[in-house]
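> Here is my input; please provide its structure:
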Amino acid sequence: MQIIPPDQVQKGFTILIDSIGDLVLDCPEAPDLLAMFIARAVVDDVLPPAIAHRVPSNPAPSQALKHKLEQQLSARHGAEKVLRCWGSGAGLEYQETKEAIRRLLQEFAVSRDAEEAARCLRSLHVPFFYHEAVKQAILMAMEASSANPGLMQALIDLLARHAESGEVSLGPLSKGLNRVAEQLDDLCLDNPAARTQHTKVMEVRVLG
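Got it, this is the predicted structure:
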């Protein structure tokens, strides 16, 4: 069953392309992100490859979008890379991305360097997967709630910083929090104190 006609899909992408100058005002990475969306749509046969030729060369944001899109579509093994774009940034597979997030949080637990943690998260190029970072940070804070309350607060402050700066938007933030809440029954099977720990963390969170 066809939900959205192909011409309407193309029209939607065309509107985004025409709006790139406004989009970069709120999201400087808009050309890169939109280029990835379009490239994935082309690889999935949602859009025709000719869509790249419809991107104007001016002004600068359009030029950046056009260059990035053409680069992704023409690169050697470009299709394979684009097919992995939603779950594995920086060439990582799903489980590797989760492990990379775990490592950066462990490093933060030792260094308490929020800037470095933010840089490492950005370097993964998975803003659509930031809910996993939220989930892992909350779980780590829960584990630290009794033995290391200072670490618990540091992790909550880290999430609050990302939320206030907009680096982690409301969607991934809410999804990460909900994922933990939905898993509490299972968590309690291995850790009877999980629900109490979760309550304690939620009481001190400063996530708005």
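> going forward, measure contacts and count neighbours with C-alpha atoms only.
Will do.
> what about Glu167, neighbour count?
By other C-alpha atoms under 10 Å, 15 other residues sit near Glu167.
> Arg205 touches Ala154, doesn't it?
No - the pair Arg205 and Ala154 fails to qualify as a contact (C-alpha atoms under 8 Å) at a distance of 10.4 Å.
> how far away is the nearest residue to Pro49 once chain neighbours are set aside from His198?
Once flanking residues are discounted, Pro49 sits nearest to Val42: 5.8 Å by C-alpha to C-alpha, 6 or more residues apart in numbering. Note on Val42: its distance to His198, by C-alpha to C-alpha, to the nearest Å, is 43 Å.
> what do you get for Ser123?
In terms of C-alpha to C-alpha, Ser123 sits 29 Å off from His198.
> Comparing the two, which shows the higher neighbour count?
Neighbours of Ser123 and His198, each counted by other C-alpha under 10 Å, are more numerous for His198; the result is 19 against 11.
> for the more buried one, what are its contacts?
Residues in contact with His198 (C-alpha atoms under 8 Å, 6 or more residues apart in numbering) are Met142.
> excluding its backbone neighbours, what's nearest the residue nearest to the spatial centre of the chain?
Central residue of the chain (C-alpha atoms, centre = their mean): Pro127, 1.6 Å from the mean position. Nearest non-adjacent residue to Pro127, counting by C-alpha to C-alpha, 6+ apart: Val168, 7.5 Å away.
> and Asp26, how many neighbours?
9.
> Equivalent analysis for Lys135, please.
Lys135: 21 neighbours (other C-alpha under 10 Å).
> Give the buried residues for whichever strand or helix holds it.
Assigned by DSSP states H and E, Lys135 falls within helix 130-147. Within helix 130-147, the residues scored as buried using 16 or more other C-alpha atoms under 10 Å are 130-145.
> Could you do stretch 34-44 as well?
Leu34, Ala35, Met36, Phe37, Ile38, Ala39, Arg40, Ala41, Val42, Val43.
> Verify the stated contact: Leu73 with Ala79.
Yes - contact criterion C-alpha under 8 Å: Leu73 and Ala79 qualify, at 7.0 Å.
> Before we compare anything, build this one as well:
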Amino acid sequence: MAAEVEAWNCAAQRDGVFPVGKELDQEVESVYDEELIDSEVNGNWTPQEKALHEARLKAKAKRRPRKSSSSRDSTRDSLSENVGDVPDPHSPKGRTQTNDRKSRMGKGRGLPKKGGAGGKGVWGAAGLVYEMEEPDCKDPNYDESSQGDTVYATVVPELEEGELEKVMNPIIQEYFEHGDTKEVEMLLKDLNLGPRQCMFPSLAVCVSLECKASQRELTSRLLSDLIAKQVLNEGDMTTAFNHTLAQLPELILDTPEAPQMLGQFIARAIADHALPMDFLDQYKGKVDCEHARAALDRASVLLSMKREIVRLDNVWGVGGGQRPVKLLIKEMNLLLKEYLVSGELLEADHCLRDLEVPHFHHELVYEAVLMVLESNGDAVIQSMVKLLQSFWESGLITLDQMNRGFQRVYEELPEISLDVPHAQSILETFVDVCHQHSVITKQLRDACPSSRGRKRFVSEGDGGIIKI
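Next up is the predicted model:
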């Protein structure tokens, strides 16, 4: 029977009835099963055929969950048809998506996954340290300004020659008010003067020529500090004084003493090592301007006189609060006596301002009240009230200085009364007149000691019988 089945299969295969391969095996098995079933019905099964039939049934049952060969063949055929469309796996654009760990959902940073280490809420294995992520310029969230290697520098435009005086003059005037050289240094560092930074010392000297001696002293200190802090160098200072010497013919029109003052500036700068020691030597026999020659001669004389002194600290004199108190008191007494003789308020105002001691103006008030107490007649009272009123209205004497001057008189009144018996009554009159002219406040007037006794009241029981 097996020979008949094999012969029949070979004939069918030649005729093209059955397919080759696995399809032929399945057809042979089906035909063979049908013959076995017919043999079973006829009762012709041998034990070997029956065992073979059961084995085939078990093998067939195991193959049922698998896909059919036809579906696998169709998949293989579809892949073979698209072979021409498959990109090159070695090209970056044609790289296959298989096992690609980059997210295709538009989320995430494109970093590799944690590799399965850790559990829920844990990223990566224990002890794993990630390196710093390099910024990607193609990242949509890439911000060039937030990167660490970006450095921004403030660029200050260089000042033009026409703007120098407008910018520097307020700095110099403010320095004369506060006297702080560090603030000037900070302001100059913020400016971009460029090659014109030598103009600042020249402008400072020219401005101070029209000011007081104390302000010229501040200017000399400023030039010395600028050299010490290396804001300026000796070359800048030399250029500045050369420029100032060339301007002397114009400076003497407003300040006739400009040559002598400039000579003192040069001598002080050389002593402070702001100018080189050979500054005067370069002008020997080369100066045609008589004003410049006078300034250089003045500097040479000062340096020869003060050769043993390192710094010419007193070249501008001693002014302001540095003078002795007795000298200031003497100057204020002379000021008041000259005013009583001449009666010129402007001259008295000018003399008081020249003393440059606003913190000591209470002494002037004290001396003025003492002169009133020691005088005879109302003329002195009216003159002093007029003077104090002028100082008060101009703001030269402040409220605090005025109050301190009168309070000092109140405290010393018992001692003053020993020399001036009628001092208390004169003081009351003077205080009332000052209050009428708004020179002092009502509180200060009420604080004045009174020569009259305390007023007694009927309730105290010593007033006798009440008269009706």
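> Other residues contacting the helix holding Lys135 of structure 1?
98, 101-102, 105, 151-153, 155-156, 159, 168, 172-177, 179-180, 194, 197-198, 200-201.
> Now, those that are in helices?
98, 101-102, 105, 151-153, 155-156, 159, 172-177, 179-180, 194, 197-198, 200-201 (DSSP state H).
> Need the buried ones from the residues you listed selected in ChimeraX.
Per 16+ other C-alpha under 10 Å, the buried members of these correspond to this ChimeraX selection:
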select :98,101,102,105,151,152,153,155,156,159,172,173,175,176,177,180,194,197,198,200,201
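> Provide a list of residues in contact with Gly87 of structure 1.
So Gly87 of structure 1 contacts Glu93, Tyr94, Thr97, Val126, Phe129 (C-alpha under 8 Å, 6+ apart).
> Quick check: the second one vs Ala100 of structure 1, distance?
When C-alpha to C-alpha is applied, the distance between Tyr94 of structure 1 and Ala100 of structure 1 equals 10 Å.
> Now Ala109 of structure 1: which helix or strand?
helix 94-111.
> what angle do that helix and helix 130-147 make?
Orientation of helix 94-111 of structure 1 against helix 130-147 (axes from the mean of the first three to the mean of the last three C-alpha atoms, to 10 degrees) gives an angle of 40 degrees.
> counting contacts, what elements does helix 94-111 of structure 1 pack onto?
Where contact means 3 or more C-alpha pairs under 8 Å, 6 or more residues apart in numbering; DSSP states H and E, helix 94-111 of structure 1 is packed against helix 114-123, helix 130-147.
> what stretch of structure 2 does stretch 173-191 of structure 1 fall on?
Counting by TM-score structural alignment, stretch 173-191 of structure 1 falls onto residues 402-420 of structure 2.
> now do stretch 100-116 of structure 1
Taking TM-score structural alignment, stretch 100-116 of structure 1 hits residues 331-347 over in structure 2.
> List the buried residues for the matching stretch?
Those would be Met332, Asn333, Leu335, Leu336, Tyr339, Leu340, Gly343, Leu345, for stretch 331-347 of structure 2 by 16+ other C-alpha under 10 Å.
> For Pro170 of structure 2, see how far away the aligned residue in structure 2 for Glu143 of structure 1 is.
Using TM-score structural alignment, the partner of Glu143 of structure 1 in structure 2 is Glu374. With distances taken as C-alpha to C-alpha, Glu374 of structure 2 is found 47 Å from Pro170 of structure 2.
> I'd say Leu444 of structure 2 and Arg404 touch.
No - contact criterion C-alpha under 8 Å: Leu444 of structure 2 and Arg404 do not qualify, at 9.9 Å.
> For Glu356 of structure 2, list the residues it contacts.
Glu356 of structure 2 neighbours (C-alpha under 8 Å, 6+ apart): Gly319, Gly320, Gly321.
> Which position in structure 1 pairs with it?
Using TM-score structural alignment, Glu356 of structure 2 lines up with His125 in structure 1.
> and the gap between the residue nearest to Pro127 of structure 1 and Asn58 of structure 1?
30 Å.
> more crowded one of these two?
Between Val168 of structure 1 and Asn58, counting by other C-alpha under 10 Å, Val168 is the more crowded of the two (22 against 12).
> wouldn't that one be in contact with Ser174 here?
No - counting by C-alpha under 8 Å, Val168 of structure 1 stays clear of Ser174, with 10.0 Å between them.
> wait, doesn't Asp157 of structure 1 sit right on Val201?
No - contact criterion C-alpha under 8 Å: Asp157 of structure 1 and Val201 do not qualify, at 11.3 Å.
> Give me the neighbour count for the closest residue to Val24 of structure 1 other than its chain neighbours.
Leaving out its chain neighbours, the residue that sits closest to Val24 of structure 1 by C-alpha to C-alpha, 6+ apart is Ala30, at 5.4 Å. A total of 20 residues lie near Ala30 of structure 1 under the criterion other C-alpha under 10 Å.
> so who does Ala30 of structure 1 touch?
Ile20, Leu23, Val24.
> 10 Å - rerun?
Leu16, Ile20, Gly21, Asp22, Leu23, Val24, Met36, Pro61, Ala64, Leu65 (C-alpha atoms under 10 Å, 6 or more residues apart in numbering).
> Also Gly208 of structure 1?
Here Gly208 of structure 1 is in contact with Ala160, Ala163, Glu164, Leu170 (C-alpha under 10 Å, 6+ apart).
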